[in-house]
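**Student:** Prediction below, plus the sequence it came from.
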Amino acid sequence: MRALARIFAGLTALAVIAAGAFWFVMLEFQEPGTLAEETIVQVPRGTGLNAIADRLVEADVIDNRWIFIAGVYANRQERALQAGEYAFPANVSPEEAMTLMATGQTVTYSVTVPEGRTSAEIVATLQEEDRLTGEIESVPPEGSLLPETYHYVRGDSRESILDRMEAAMDEALASAWEDREEGLPYETPEEALTMASIIEKETGVAGERPMVASVFVNRLRRGMPLQSDPTVIYALTEGAAPLGRELLRTDWAFESPYNTYHVAGLPPGPIANPGIQSIQAALNPADTDYLYFVADGTGGHAFAETLAEHNRNVAQWRRVRQQSEE
């Protein structure tokens, strides 16, 4: 009996010690750490728990790898920790570090594509994002990418961003087409997209876009050429890069299906990637009788119903430009 009592007492002592050790580990696991400032740590795919702990120690995110490993096992998260780039805040506890990685709260970045960029220009923008990976095999069709801000994590591919941009454009165009005004001179959503790209390049003033759309819609309905300067620029550059100079009157004679001084109707496709507002303007233009517009010297445009009125606006614009050059 005494032997059994001694064994029982020994087991009890071991249990108390184990419980105490577990309690100590959990306290340390939850205790704020000594990390002085936010630190970013990259965890590659396939990195095991031991290697993760070593990386966190090397970056001073945690002080004791064994406390971290024990705490992860105690919480049954050893298979939940995800690869990626993590921003660990100052004084992060081992438990908070585990939670950050188990929930995959990786560092995110963003790339913003302004409205009106050509597909070649957008590809060039993505090539400059050094956190993205992979090469872009071909330039997407003009007008197929929706300009917007896109978020990504380090290691995402450039092609994946293009895929998201194409899906976003498909969705935006389909939605706007469903809500379009009746009787517009477009037979397909693609024709509306072409119009939207011209509107996008003609004005950067959001409130003007429906009026610019009305001018072009009115001209199409009357069989008048659109006579849009941005279409001439696209004909000259094919969207590869900015023209790099002022457009000349002699350029209006350049033979191209994209030159709307040279050919009637819409060009054969978009001349840029328009934003949602320009797409909506193309499909819901303002109700006007305007047939002309010209820059007014303030960043906007002066609109006119008759050629005589337009010529007066053009003369005024020339005076404003001359004064600015003096």
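**Tutor:** Ah, there it is. Numbering: from 1, shown residues only.

**Student:** okay, CA-based contacts and neighbour counts for the rest of this
**Tutor:** Noted.

**Student:** Mind listing what's buried along the strand or helix carrying residue 320?
**Tutor:** Residue 320 is part of helix 307-325, with elements assigned from DSSP states H and E. By neighbour count with 16 or more other C-alpha atoms under 10 Å, helix 307-325 contains the buried residues 310, 313-314, 316-317.

**Student:** Could you dump the residues you listed into a markdown table and include distance to residue 229?
**Tutor:** As requested, the buried residues of helix 307-325 are exported to a markdown table (distance: C-alpha to C-alpha, whole Å):
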| residue | distance to residue 229 |
| --- | --- |
| 310 | 16 |
| 313 | 17 |
| 314 | 15 |
| 316 | 19 |
| 317 | 16 |
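
**Student:** roughly how far out does the helix or strand hosting residue 19 sit from the chain middle?
**Tutor:** Take DSSP H and E as the rule and residue 19 turns out to sit in helix 2-30. Offset of helix 2-30 from its chain centre (C-alpha atoms, centre = their mean, to the nearest Å): 56 Å.

**Student:** now the very next helix or strand once past that helix: how far from the chain's centre is it?
**Tutor:** Moving toward the C-terminus from helix 2-30, the next helix or strand (DSSP H and E) is strand 39-43. Its chain's C-alpha centre and that of strand 39-43 lie 24 Å apart, by C-alpha atoms, centre = their mean.

**Student:** Return the list of helices and strands in contact with strand 39-43.
**Tutor:** Counting contacts by 3 or more C-alpha pairs under 8 Å, 6 or more residues apart in numbering; DSSP states H and E, the secondary-structure elements packed against strand 39-43 are helix 49-58, strand 84-88.

**Student:** how near is residue 194 to residue 323?
**Tutor:** 36 Å (C-alpha to C-alpha, to the nearest Å).

**Student:** From one end of stretch 22-42 to the other, what's the distance?
**Tutor:** End to end - C-alpha to C-alpha - stretch 22-42 spans 30 Å.

**Student:** With stretch 243-259 instead?
**Tutor:** Terminal-residue distance, stretch 243-259 (C-alpha to C-alpha): 14 Å.

**Student:** which residues in the chain form strands?
**Tutor:** Ranges of strands in the chain, per DSSP state E, are 39-43, 84-88, 108-112, 149-153, 292-295, 301-304.

**Student:** who's in contact with stretch 319-326?
**Tutor:** residue 297 (C-alpha atoms under 8 Å, 6 or more residues apart in numbering).

**Student:** Correct me if wrong: residue 254 contacts residue 248.
**Tutor:** No - using C-alpha atoms under 8 Å, residue 254 makes no contact with residue 248, being 10.5 Å away.

**Student:** the more surrounded of these two?
**Tutor:** residue 254 (16 against 10; other C-alpha atoms under 10 Å).

**Student:** show me the residues around that one that make contact.
**Tutor:** 232, 235-236, 262.

**Student:** Most widely separated two among these?
**Tutor:** Greatest spacing in the contacts of residue 254, by C-alpha to C-alpha: 236 and 262 (12.7 Å).

**Student:** ok, and here's another one to check against it:
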Amino acid sequence: MQYPSAIKLIAFLILIAEFSIIALALFLFLPLANKGLEFQINKGEDFGVIAQKLEDAGAVRSIWGLKLAEKISGGGNMVKAGKYKLEKDYGPFALVELLGNGPKKIIVRIPEGSTLVDVDRIFSEAGLLKKGTLFLLSQRLEGYLFPDTYEFYAGQPLGEMLEVINANFNSKTKDILPAGQEGDKAIILASILEKEVQTEEDMRIVAGILLKRMSSGMRLQVDATLCYDKQFATMGEWKDCYPITEEDKNSKSPMNTYRNHGLPPGPIGNPSLSAIKAALDPASSSYLFYLSAPNGETIFSQNYEEHKKNISIYLR
């Protein structure tokens, strides 16, 4: 009988199988030197397509190892779209977990009164889009990029980001902002108030002054409209708008409220909720002129002579 030899052979084969399984497991599941790799996952993409993409990119040793890790962890249906950059070496299980958590979150703030050019710069510096993308998309976004803090993810489509911002704008203004042209005019006026004065109380007074000027046939003569024109014309490269020159005041731009009557044709920035409320609830006063002192205080005047005196006191 040769049972001992057979037992030895079986034991040897089992040992070989164990080593093979261990070697295969190490090959499939140990972290790969994939730190620094970047890849894009598109919304709605099938996990099989994602796995093939990651194998092609060198993020995993084998598509089967990643698929097996996904089956074991059950994370394939939770993959979040976006642009990923691997900050360390990942194995299949860690990679599936990363895909479930989503790409790096990017938090940006749109400041009150910021312009389309400003927002374009903020988003491009944060790595959310290429510089000039917003600027070239449409100037009609001006005034409706609601100032707030937003959380996006790397590689998020611009359309999705704009949907988030637009939903926030609608949520904050739906109960106060009229529809149609009246609402558009309120946003234009609010954008001027945001640039011209600081407190909501002063905004209401200035709103009343500007509306009074228009109803009496006066030009608004708002410096901020000239500054906006300069910034927009130079894609934000114009560093300081002041001093305002006679050439500025004689500009043929439709935004020039020294030359043209009425409101400018569009907003000159993205106003806060306080500015929008002030535009919709102007305060009645005896004032017709105002200026902003260097400390931010708004100085009001009832007539031009008084205004000239205030200029000599506060601005010279």
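**Tutor:** Received it, and whenever you're ready, just let me know what you need. Note that this is a predicted model, so its numbers are computed, not measured.

**Student:** TM value for the aligned chains?
**Tutor:** TM-score for the superposed chains, counting by TM-score structural alignment, normalised by the length of structure 2: 0.64, backed by 276 aligned residues with a C-alpha RMSD of 4.7 Å.

**Student:** circling back to that earlier point, tell me the helices and strands packed up against the helix holding residue 19 of structure 1.
**Tutor:** Against helix 2-30 of structure 1 (3+ C-alpha pairs under 8 Å, 6+ apart) you get helix 65-74, helix 94-102.

**Student:** chain center to the shortest one, what's the gap?
**Tutor:** Distance, stretch centre to chain centre, for helix 94-102 of structure 1: 29 Å (C-alpha atoms, centre = their mean).

**Student:** ditto for stretch 244-254 of structure 1
**Tutor:** The answer for stretch 244-254 of structure 1 is 33 Å, by C-alpha atoms, centre = their mean.

**Student:** now swap in stretch 189-207 of structure 2 and tell me
**Tutor:** Taking the mean of its C-alpha atoms, stretch 189-207 of structure 2 sits 24 Å from the chain's own mean (C-alpha atoms, centre = their mean).

**Student:** Quick one: end-to-end length of that stretch, please.
**Tutor:** 7 Å.

**Student:** ok, now stretch 86-102 of structure 2?
**Tutor:** So stretch 86-102 of structure 2: terminal residues 12 Å apart, C-alpha to C-alpha.

**Student:** Over to stretch 239-256 of structure 1?
**Tutor:** First-to-last residue span, stretch 239-256 of structure 1, C-alpha to C-alpha: 13 Å.

**Student:** Could you find the closest non-adjacent residue to residue 112 of structure 1?
**Tutor:** residue 149 (4.1 Å; C-alpha to C-alpha, 6 or more residues apart in numbering).

**Student:** and the one you found, how many neighbours does it have?
**Tutor:** Neighbour tally, residue 149 of structure 1, other C-alpha under 10 Å: 11.

**Student:** just residue 25 of structure 2 next, same as before
**Tutor:** 12.

**Student:** Looking at structure 2, which helix is longest?
**Tutor:** helix 3-29 (DSSP state H).

**Student:** Could you tell me where that helix falls in structure 1?
**Tutor:** With TM-score structural alignment applied, helix 3-29 of structure 2 matches no range in structure 1.

**Student:** Quick one: list the elements packing against that helix.
**Tutor:** Going by 3+ C-alpha pairs under 8 Å, 6+ apart, helix 3-29 of structure 2 lies up against helix 63-73, helix 92-101.

**Student:** Using TSV, please lay out these together with distance to residue 48 of structure 2 and mean neighbour count.
**Tutor:** Compiled in TSV, these are given as follows (distance: least, C-alpha to C-alpha, whole Å; neighbours: other C-alpha atoms under 10 Å):
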stretch	distance to residue 48 of structure 2	mean neighbour count
helix 63-73	8	18
helix 92-101	12	19
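
**Student:** Export those helices as TSV, with columns for distance to residue 300 of structure 2.
**Tutor:** As requested, the helices and strands packed on helix 3-29 of structure 2 are arranged in TSV below (distance: least, C-alpha to C-alpha, whole Å):
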stretch	distance to residue 300 of structure 2
helix 63-73	68
helix 92-101	55
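
**Student:** which one of those helices lies closest to residue 219 of structure 2?
**Tutor:** Nearest of those to residue 219 of structure 2, taken as C-alpha to C-alpha: helix 92-101 at 55.2 Å.

**Student:** Put together JSON lines for the helices and strands packed on strand 39-43 of structure 1, with distance to residue 285 of structure 1 and mean neighbour count on each row.
**Tutor:** Listed next are these as JSON lines, based on distance: least, C-alpha to C-alpha, whole Å; neighbours: other C-alpha under 10 Å:
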{"stretch": "helix 49-58", "distance to residue 285 of structure 1": "57", "mean neighbour count": "17"}
{"stretch": "strand 84-88", "distance to residue 285 of structure 1": "46", "mean neighbour count": "20"}
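
**Student:** Looking at the ones you listed, spot the one closest to residue 94 of structure 1.
**Tutor:** In terms of C-alpha to C-alpha, the element of those nearest to residue 94 of structure 1 is helix 49-58, at 9.4 Å.

**Student:** Does anything pack onto that closest one? Which helices or strands?
**Tutor:** Right, helix 49-58 of structure 1 is packed against strand 39-43, helix 65-74 by 3+ C-alpha pairs under 8 Å, 6+ apart.

**Student:** now the angle between strand 39-43 and that helix, please.
**Tutor:** 160 degrees (axes from the mean of the first three to the mean of the last three C-alpha atoms, to 10 degrees).

**Student:** From residue 61 of structure 2, how far off is the residue in structure 2 that residue 216 of structure 1 lines up against?
**Tutor:** Using TM-score structural alignment, the equivalent of residue 216 of structure 1 in structure 2 is residue 210. Distance, residue 210 of structure 2 to residue 61 of structure 2, using C-alpha to C-alpha: 68 Å.

**Student:** Leaving out chain neighbours, which residue sits closest to the residue mapped onto residue 260 of structure 2 from structure 1?
**Tutor:** Using TM-score structural alignment, the equivalent of residue 260 of structure 2 in structure 1 is residue 263. Counting by C-alpha to C-alpha, 6+ apart, residue 263 of structure 1 lies nearest to residue 257, which is 6.3 Å off, once chain neighbours are set aside.

**Student:** which residues touch the closest residue in space to residue 38 of structure 2 that isn't next to it in sequence?
**Tutor:** Among residues not flanking residue 38 of structure 2 along the chain, residue 85 sits closest, at 4.4 Å (C-alpha to C-alpha, 6+ apart). Contacts here follow C-alpha under 8 Å, 6+ apart; on that basis residue 85 of structure 2 touches 36-39, 103.
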